[in-house]
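Colleague: what would the 3D arrangement of this be:
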Amino acid sequence: MATVSELRVHRGRRSEGWLLVLSWALAVLARGLVDYHADYLELDELAWYAAGFAGVLTVLHIVLRIFAPHSDQVLVPVVTGLIGIALAEIRRIDFAYAARGRETDFGTTQIGWALLGALAFIIVLIVIRDHRVLRRFTYTAGILGIVLYLLPAVPGLGKEINGAKIWIGVGGHSLQPGEFAKILLVIFFAGYLQTNRDALALAGPKFLGMRLPRMRDMGPLAVMFAAALLIMVNQKDLGAALLFFGIFIGMVYIATERISWVVIGLVLFVFGAIAAGVLFNHVGARYDAWLHALDADVYSSGRSEQLVRGLFGMASGGLFGTGLGNGRPDLVPYAESDFIIASLGEELGLTGLMAILTLYVILVQRAMRTAIGVRDGFGKLLSAGLGFAVTLQVFIIVGGVTRLIPLTGLTTPFLAYGGSSMLANWIVIALILRISDQARQPAANAAPKAEESGPRRRRPDLEEAPQR
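Modeller: Okay, the predicted model is just below:
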């Protein structure tokens, strides 16, 4: 006889629906405030924007109900809330540039990228019906990830923008391949660590209370260290190397729970960063601009101008900000992309900036919660790794803008202007939700009861599929 729980395995996604209403209201309100303070408020245009935003949210909600009915109900509202704030602020920066005689259309272009990202999100959810199939491509993903990271170093293909060579030119547009490489590397690390976690966690001598890895297990760490150093030197960017190496160390710790890996990784990275600063002039110049940003000679040379202007902009915002549309974000170079955090800090103040960072905390917390709940080891590492990648990227950006670490050319997920970041991070959310759907499925759906299914035939499990 069927039980009540078996008759109703879908509880609906009402919580997500109400949260999407809140994110919609936030996006429309932000857009309205920007247009009002720019003396450009037209109710008909705002109504069309509100209707379009609501339509996209409705489509996303329906797709999730059909293709991932058990997945986390908080992630998409958080992401669309961040995008709504970003679209308003980027449009506000367009108005500021126009007031100075520079015509830009970043806001409209970013709407297109956001829609394309949402489409990529839907495609990933529909195509990848079981996240464990990705483990078959462990080494393929690793090789492709390294290749993507190194593409900007190819002569004639790489482009240097704002002091960092992390872009490539494609069809007249700039593409940041590192955004997609991080996803492939997380897949590689998850598959590799799931296979070798016992050797990495249990073997090795003890020293000062820490269990050190065996020399033969240090091979992957040495390869990651060398690759990170190569990226930093060729791309003139500490952020890409820190993201690359940090994801690896974080996932090794998650897999093994051994603090020795973190200690060794940090020592190697600090050693490599110092050595690169001493041996290579362009890396040393970026360190100098970070350490001596307020020195007159460094500022007058233009090396720290962007950083200093961003700091003064956030300082002028104070606790509650100047208000959307009342600041001067246009005084900071690349205010719509690299320094979107400084723009928001000026107009929303410390309070608004902390609210935005809280949304990122919620996003990462849901990814980690998914990692705890999923049943297979590969899914745990994949979800945790994707969440950690977002965490580390936000830390690198905010740390650079606030002068905690050297400034980098990475982008703030879902906030900064740019298509590569928007597409890649929508894919990250789709993968986390796919794992979440698997983790939250009722036990009755996850495995048939023995008495109902009869004798089980042996079949190759996706978890044990050969890796390519």
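Colleague: can we go C-alpha only for contacts and neighbour counts from here?
Modeller: Fine.
Colleague: now the longest strand along the chain: how far from the chain's centre is it?
Modeller: In the chain, with assignment by DSSP state E, the single longest strand is strand 164-170. Here the centre of strand 164-170 is set off from its chain's centre by 18 Å, with CA atoms, centre = their mean, to the nearest Å.
Colleague: got it, and stretch 55-62?
Modeller: Remark: stretch 55-62 is offset 22 Å from the chain centroid, using CA atoms, centre = their mean.
Colleague: try stretch 141-152
Modeller: With CA atoms, centre = their mean as the basis, the mean position of stretch 141-152 lies at 17 Å from the chain mean.
Colleague: quick revisit: after the longest strand of the chain, which helix or strand is next?
Modeller: Per DSSP states H and E, the first helix or strand lying C-terminal to strand 164-170 is strand 173-175.
Colleague: following up with a second sequence; could you model it the same way so I can compare the two?
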Amino acid sequence: MATVTQVTPRRGRWTELALLVPALGLGVYGYLQVGLSVTGAPPPDLGTFAAGLTAIALTLHLVLRWRAPYADPVMLPVVTALNGLGLAMIARVHLALQMRANPPGWDQDPTRQLMWVAIGALAASIVIVWLRDHRTLRRYTWTALVLGILLLLLPMTPVIGREINGSRLWVGIGGFTLQPAELAKIAFAVFFAGYLVTHRDQLTLAGKKIWGLTLPRARDLGPILLAWGISVGVLLIQKELGTSILLFGLFIAMLYVATERLSWVIIGGLLTIGGVLVVASRVGYVQARIDVWLHALEPEIYNRDPGGSGQIVSGLFGMANGGLMGTGWGEGFPHLTYSANADMIIPSFAEELGLTGVLAILMLYVVLVERGLRAALGVRDGFGKLLAAGLAFTVALQCFVVVGGATRVIPLSGLTMPFLAAGGSSLLANWIILALLLRISDAARRPGPETQGAVATPPAGIPAQAGGAA
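Modeller: Below is the predicted model:
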């Protein structure tokens, strides 16, 4: 008989701790170089910055050791590196804007941004501690849908709703403003995952085939039409292109993962294109964004006020100035671009770190998304697979929308780069997404009770056969 040897599965927490060292070093080094280049001396709060960022990362690391020991060891270092780099660029833009009488765009104090990083990490820690099993969220499928709709409509309330730069996306409470749509995407991801797991067979098997496409039944098509209506409604009422694309893209991606039917992607693409065309013909704000996208360098569009293409053109010039290797930390002029620390932070990095630096940053996002998809493949339940895939795709789609808008691949939107750009709402939502992905990855990497890492070994004197069998 074969004996059984118990193998202790790898948890990866020491790997995570080792990766946190260079991840923290990137942000601290960038912050130091900004101070040396702009002011000629190290930043006076360099020690506080380094200690704060380190404390945030180590606290979440310890929470993972306690509550999710098998969680993916790469995600937290990647997010820490992105946060550190983003804080360094926000500090660089802040110093430059402080020297100008009329700064172009919204300024953000790096200390306030670090506070939002701490709040986001705290929220992530609470999620990891409270949510012992991600499958618990499936009980709240329809509650998540209602919550998501309420969050989208919250900026329309008369007392706390705020309109900024022509878009009504914010709520204001005291001295803080929050963008509820960032949190709504998490609620919709939970709803989509729960709904699709329950109705997967109907969506996969039922329906008629027309011109090679399997069309769903009307009652099964209802939720996708509801999602389409919500996304277009957000676009019409709040005048925001990026949020509607993100919400609808999330649903179509999760539909494809659940059913593996290309027909859903085609149907969703046609609905998206049709909705954008209809809205663009009726809403001047969206049409102005499309004009800027198609004719940014035309004098009439460039000089238009408001709604001109000065922001996008300035970003393009900044990226051209950076070239392959960039001007170096603090040596460029990213502050000349409107919202250089938020919507246009990628051109800011492209100018000072060059194409090479931007590609390195984008590779960090590729690694983060890949680890999220790996968790989706490894987890044993369908709900976890869909939720992890949807959340990972949300990060990828948001990066595409932001980078594509800054480089004129698609129209510019009001979204920000996850973990990198200034803004508390985005940081809070994306830290919660990270917590959910870590929780799911812990379930995916944790050995099941039936296997528990057991490896059969042959008795002495009997060689193992091919394939490792005794």
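Colleague: that older thread, the longest strand of structure 1 vs structure 2, mean deviation?
Modeller: Mean deviation of strand 164-170 of structure 1 relative to structure 2 after superposition (mean CA distance after the TM-score superposition for structure 1): 2.0 Å.
Colleague: contact partners for W142 of structure 2?
Modeller: By CA atoms under 8 Å, 6 or more residues apart in numbering, the contact list for W142 of structure 2 reads F191.
Colleague: the aligned partner of it in structure 1: which element?
Modeller: By TM-score structural alignment, W142 of structure 2 lines up with Y139 in structure 1. Using DSSP H and E, Y139 of structure 1 sits within helix 138-150.
Colleague: what is the burial count for the aligned residue in structure 2 for I259 of structure 1?
Modeller: Counting by TM-score structural alignment, I259 of structure 1 corresponds to L262 in structure 2. Look at L262 of structure 2: counted by other CA atoms under 10 Å, it has 14 neighbours.
Colleague: what do you get for F192 of structure 2?
Modeller: 29.
Colleague: in the longest strand of structure 1, what counts as buried?
Modeller: For strand 164-170 of structure 1, the buried set under the neighbour-count rule, 16 or more other CA atoms under 10 Å, comprises 164-168.
Colleague: which helix is the longest one in structure 1?
Modeller: In structure 1, taking DSSP state H as the definition, the longest helix is helix 340-373.
Colleague: please work out which residues of structure 2 line up with it.
Modeller: Aligning helix 340-373 of structure 1 against structure 2 (TM-score structural alignment) gives residues 345-378.
Colleague: again, but for stretch 395-402 of structure 1
Modeller: Under the criterion TM-score structural alignment, stretch 395-402 of structure 1 matches residues 400-407.
Colleague: residues in contact with that stretch: which ones?
Modeller: By CA under 8 Å, 6+ apart, stretch 400-407 of structure 2 touches 242, 312, 315-316, 343-344, 346-347, 410-413, 415-417.
Colleague: not counting sequence-adjacent ones, nearest residue to A350 of structure 2?
Modeller: With CA to CA, 6 or more residues apart in numbering as the criterion, A350 of structure 2 has its nearest non-adjacent residue at 5.1 Å, and that residue is M319.
Colleague: please disregard the earlier target; I meant V79 of structure 1.
Modeller: Spatially, and ignoring its direct neighbours in sequence, V79 of structure 1 is nearest to F414 (7.1 Å; CA to CA, 6+ apart).
Colleague: and the counterpart of the one you found in structure 2, what does it touch?
Modeller: Under the alignment (TM-score structural alignment), F414 of structure 1 pairs with F419 of structure 2. By CA under 8 Å, 6+ apart, F419 of structure 2 lies in contact with 79, 82-83, 86, 426-427, 430-431.
Colleague: and for G317 of structure 1?
Modeller: Residues in contact with G317 of structure 1, defined by CA under 8 Å, 6+ apart, are 327, 345-350.
Colleague: kindly report the same for V270 of structure 1.
Modeller: Shown in contact with V270 of structure 1 (CA under 8 Å, 6+ apart): no residues.
Colleague: the counterpart of it in structure 2 in helix, strand or coil?
Modeller: Matched by TM-score structural alignment, V270 of structure 1 corresponds to I273 in structure 2. For I273 of structure 2, the assignment made with DSSP: H, G, I helix; E, B strand; the rest coil gives helix.
Colleague: where's whatever residue of structure 1 lines up with V313 of structure 2, which helix or strand?
Modeller: By TM-score structural alignment, V313 of structure 2 lines up with V308 in structure 1. If you go by DSSP H and E, V308 of structure 1 is part of helix 305-317.
Colleague: next: R162 of structure 2.
Modeller: Counting by DSSP H and E, R162 of structure 2 is part of strand 161-164.
Colleague: buried residues in that strand?
Modeller: Those would be 161-162, for strand 161-164 of structure 2 by 16+ other CA under 10 Å.
Colleague: again, but for stretch 315-322 of structure 2
Modeller: Using 16+ other CA under 10 Å as the test for burial, stretch 315-322 of structure 2 gives 315-316, 318-322.
Colleague: would TSV of the residues you listed with distance to A189 of structure 2 be doable?
Modeller: Formatted as TSV, those follow (distance: CA to CA, whole Å):
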residue	distance to A189 of structure 2
G315	32
L316	34
G318	36
M319	34
A320	38
N321	40
G322	38
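Colleague: this completes my enquiry, with thanks.
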